[in-house]
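**Q** model this:
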Amino acid sequence: MVRILRRRSTPRGTDPATTVQTLAVLLQAGAVPMVAWRHIADLGDPHAMSIVERVDAGEPLVSAIEAQGGAWRDLAAAWEVATTVGAPLAEVLRTIADTVRDAAAAADDVRIALAEPAGTARLLLWMPFAGLLLGFALGFDTLEIVTTHAVGAGCVVTGLVLVLAARVWTARLLKRARPRPGTPGMRAELVAVALSGGASVDRALRLVDGTGASRLDDGHQLRTVLDLSRSAGVPAVELLRASAAQDRHTSRVEGRLRAARLSTRLLIPLGVCTLPAFLLLGVAPLLLSVLASTPLPF
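**A** Next up is the predicted model:
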């Protein structure tokens, strides 16, 4: 009963990085993994509660974590690799928490950069309908024009088609500019975890490829880092983590560049579709209404 009341009194969600950081602290203090998960679940973390419920139902812990989706799949992969090779779990979780937090911050920067052009594009899509309402506000019977005159009806149909085309075009541009799901550099981080646990390079790569971690990394770049470590006689762990950090930085910069280019690219559907739709839906019916109400000179 106390546990139920506590859960209801603190129905809050936490991001994966915060949960992983808390797990690392509890494990470093000597808590058993499932005991640590239950402590976090008692604090009201919905993902931890779901994981505990799945484990109590007989599902393996790694599968229960992976079922949460998103960044939790990376945590499940790190958990599986660390427990397989015997790497210190608390230290691994601290590293994964920093990685997930850094990747989330980079994705947030990109979303913030995209917010202004995306909002402007959505606002401009309503401009043709605003022109249509303007005719009603000025007292012109544009409704009769578009329902009784073939030219007026054609203008409305063509305008609506252009509005729909602008919406589809703009949505595709926004989707292309958004950051891809996943954590850049996670594959390199997981290989570093496996190597820090004493696994060979080949075994580390097999373990990581067998997990459900993010696949945003360049496999050729990973091999280049490992070859550099072998030829220079330098430990690969630090090189891999440096490479992962560089991947996240590159992802952040590329996301901002995509947002900057989006502001220019959104002008294309504006000029090709939105402005002609405004003329067809707002201006053309208004002109037809004026012509219809003007008596002929003869």
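
**Q** drop to CA atoms for contacts and neighbour counts, all remaining ones
**A** Fine.

**Q** Tell me which helix or strand the spatially closest residue to Pro269 that is not a sequence neighbour sits in.
**A** The shortest distance from Pro269 to any non-neighbouring residue, by C-alpha to C-alpha, 6 or more residues apart in numbering, is to Ala166 (5.5 Å). If you go by DSSP states H and E, Ala166 is part of helix 150-177.

**Q** for the residue most central in space within the chain, helix, strand, or coil?
**A** Centroid-nearest residue in the chain, with C-alpha atoms, centre = their mean: Pro181, separated by 5.0 Å. Assigned by DSSP: H, G, I helix; E, B strand; the rest coil, the conformation of Pro181 is coil.

**Q** which one is it nearest to, not counting chain neighbours?
**A** Nearest non-adjacent residue to Pro181, counting by C-alpha to C-alpha, 6+ apart: Gly70, 7.6 Å away.

**Q** and the one you found, how many neighbours?
**A** As a burial measure, Gly70 scores 15 neighbours (other C-alpha atoms under 10 Å).

**Q** Surely it and Gly182 touch.
**A** Yes - using C-alpha atoms under 8 Å as the test, Gly70 is close enough to Gly182 to be in contact (6.9 Å).

**Q** Tell me which helix or strand comes right after the longest helix seen in the chain.
**A** Looking across the chain with DSSP state H, the single longest helix is helix 89-124. Downstream of helix 89-124, the next assigned helix or strand under DSSP H and E is helix 127-137.

**Q** Alongside the first, I'd like the structure of this one:
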Amino acid sequence: MAPTDPAAVAERVLRLAVLLQAGATPEAAWRHLANAGDADAERIVRRAAAGSSLTEAIEAQASAPRGEPWRDVAAAWDIAAAVGAPLADCLRSIAAALRDACEAQDDVRIALAEPAGTARLMTWLPLAGLLLGFALGFDVLGVLFTNPIGLACLVAGVALLLVARAWTRRLVRGSQPPPGIPGMHAELTAIALSGGASIERAARLVAEAPGAPRAGGAETAEVLALSRDAGVPGVELLRATAAHERQRARTDGRLRAAKLGARLLIPLGVCTLPAFLCLGVAPMLLGVLTATPLPELPG
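**A** Now for the predicted structure:
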């Protein structure tokens, strides 16, 4: 099964919303997408024809590689159907949320690309030192494998290189954005409330929706408390909160990427440069020392 592009999921959901707004039934809207050559829609239509509900068919699509956005679509579909909220408007909101989250993740990946690429390039520096020794005519391999000091340099250099690569991968992995779409808890709660559900029922529906539990429950509760105290509808406040959470996730991702450039200097200085000295510089120096005859003592 081919990987699912989150941006493509947002586009399909938006097309569904347009078809539903034009008067198509949910089943007919999915069939129109399938007949247009959409592979995901074809699989969903087949599952629905085999007896699954549309929510179950959509949720099953989340098993595809990078298919997590379909689980949020299934949750929105399930909640909207349960409370009788306008499905087209709900899907438009989810499509906008998916698109914003995808753009935020792209911004973070772009920001991480330069420091991560530089770190991967620097891990090849010790091997470049070996090639430099060969190019200058030194018997680097002979020194590393036959000389006891050279053998110690080889073991130390390889160990430092492995530690540097593992350390770098861990730093890069820790700077990646967390899984899931920020603000989705507030977005789904807004869908439930827009259909006339009470706050208690909305919370229960979100907790029971496909893919639950979701982060953001505390922020949603604060917004709903503010809505009750101020006597204003909570739907728009929740959607504004969801948009703010996605913007905050984008800013946090950029900050993590900026900090990564400085953090990557630590394994570079502690491991990569010493590995370069052990594998590149030390064998050449040993080669010079072993190739130079000792001066004869007089008399």
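
**Q** What would you report as the TM-score here?
**A** With the length set by TM-score structural alignment, normalised by the length of the first structure, the two chains reach a TM-score of 0.93; 287 aligned residues with a C-alpha RMSD of 1.5 Å.

**Q** Which positions in the second structure sit opposite the longest helix of the first structure in the alignment?
**A** Alignment of helix 89-124 of the first structure against the second structure: residues 87-122, by TM-score structural alignment.

**Q** List the buried residues in stretch 161-170 of the first structure.
**A** Going by neighbour count (16 or more other C-alpha atoms under 10 Å), the buried part of stretch 161-170 of the first structure is 162-167, 169-170.

**Q** ah, wrong one, I meant stretch 255-271 of the first structure
**A** Using 16+ other C-alpha under 10 Å as the test for burial, stretch 255-271 of the first structure gives 255-256, 258-260, 262-263, 266, 269-270.

**Q** One more: stretch 281-295 of the first structure?
**A** 281-289.

**Q** In those, find the pair that's most separated.
**A** Using C-alpha to C-alpha, these span at most 12.4 Å, a distance reached by Leu281 and Ser289.

**Q** Just want to check the distance between Ala7 of the second structure and Cys102 of the second structure.
**A** The gap separating Ala7 of the second structure from Cys102 of the second structure is 6 Å, by C-alpha to C-alpha, to the nearest Å.

**Q** Neighbour count for those two, which is higher?
**A** Counting neighbours by other C-alpha under 10 Å for Ala7 of the second structure and for Cys102 shows that Cys102 has the greater number, 20 against 17.

**Q** OK, contacts around that one?
**A** Counting by C-alpha atoms under 8 Å, 6 or more residues apart in numbering, Cys102 of the second structure makes contact with 6-7.

**Q** got it, and Ala77 of the first structure?
**A** With contact set as C-alpha under 8 Å, 6+ apart, Ala77 of the first structure has these partners: 62, 66, 190, 208, 211-213.

**Q** Could you export the residues you listed as CSV, including secondary structure and neighbour count?
**A** Listed next are these as CSV, based on DSSP: H, G, I helix; E, B strand; the rest coil; neighbours: other C-alpha atoms under 10 Å:
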residue, secondary structure, neighbour count
Val62, helix, 18
Glu66, helix, 20
Leu190, helix, 32
Val208, helix, 23
Thr211, coil, 18
Gly212, coil, 17
Ala213, coil, 23
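
**Q** Kindly reformat those as JSON lines containing distance to Gly119 of the first structure.
**A** Below are those laid out as JSON lines (distance: C-alpha to C-alpha, whole Å):
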{"residue": "Val62", "distance to Gly119 of the first structure": "40"}
{"residue": "Glu66", "distance to Gly119 of the first structure": "34"}
{"residue": "Leu190", "distance to Gly119 of the first structure": "38"}
{"residue": "Val208", "distance to Gly119 of the first structure": "40"}
{"residue": "Thr211", "distance to Gly119 of the first structure": "38"}
{"residue": "Gly212", "distance to Gly119 of the first structure": "34"}
{"residue": "Ala213", "distance to Gly119 of the first structure": "33"}
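
**Q** what lines up against Ala39 of the second structure once you look at the first structure?
**A** Superposed on the first structure with TM-score structural alignment, Ala39 of the second structure falls opposite Pro46.

**Q** Which residue lies closest in space to its match, excluding its sequence neighbours?
**A** Going by C-alpha to C-alpha, 6+ apart, Pro46 of the first structure has Gly13 as its nearest residue, at 6.0 Å.

**Q** Ok, Thr55 of the second structure next?
**A** Distances taken as C-alpha to C-alpha, 6+ apart place Ala74 nearest to Thr55 of the second structure, at 5.2 Å, with adjacent residues excluded.

**Q** That neighbour sits in which helix or strand?
**A** If you go by DSSP H and E, Ala74 of the second structure is part of helix 68-83.

**Q** What is the equivalent residue in the second structure for Leu280 of the first structure?
**A** Per TM-score structural alignment, Leu280 of the first structure is aligned with Cys278.

**Q** ok, how many other residues are close to that match?
**A** Cys278 of the second structure has 26 neighbours, counted by other C-alpha under 10 Å.

**Q** quick one: secondary structure of it?
**A** Using three-state DSSP, the structure places Cys278 of the second structure in helix.

**Q** What range does stretch 234-241 of the second structure cover in the first structure?
**A** By TM-score structural alignment, stretch 234-241 of the second structure lines up with residues 236-243 in the first structure.

**Q** Comparing the matching stretch with the second structure, how large is the average distance?
**A** Taken against the second structure, stretch 236-243 of the first structure registers an average deviation of 0.6 Å after superposition, with mean C-alpha distance after the TM-score superposition for the first structure.

**Q** That stretch: how far from the chain's middle?
**A** The chain centre lies 26 Å from the centre of stretch 236-243 of the first structure; the measure is C-alpha atoms, centre = their mean, to the nearest Å.

**Q** Identify each buried residue in it, please.
**A** Within stretch 236-243 of the first structure, the residues scored as buried using 16+ other C-alpha under 10 Å are 236-237, 239-241, 243.
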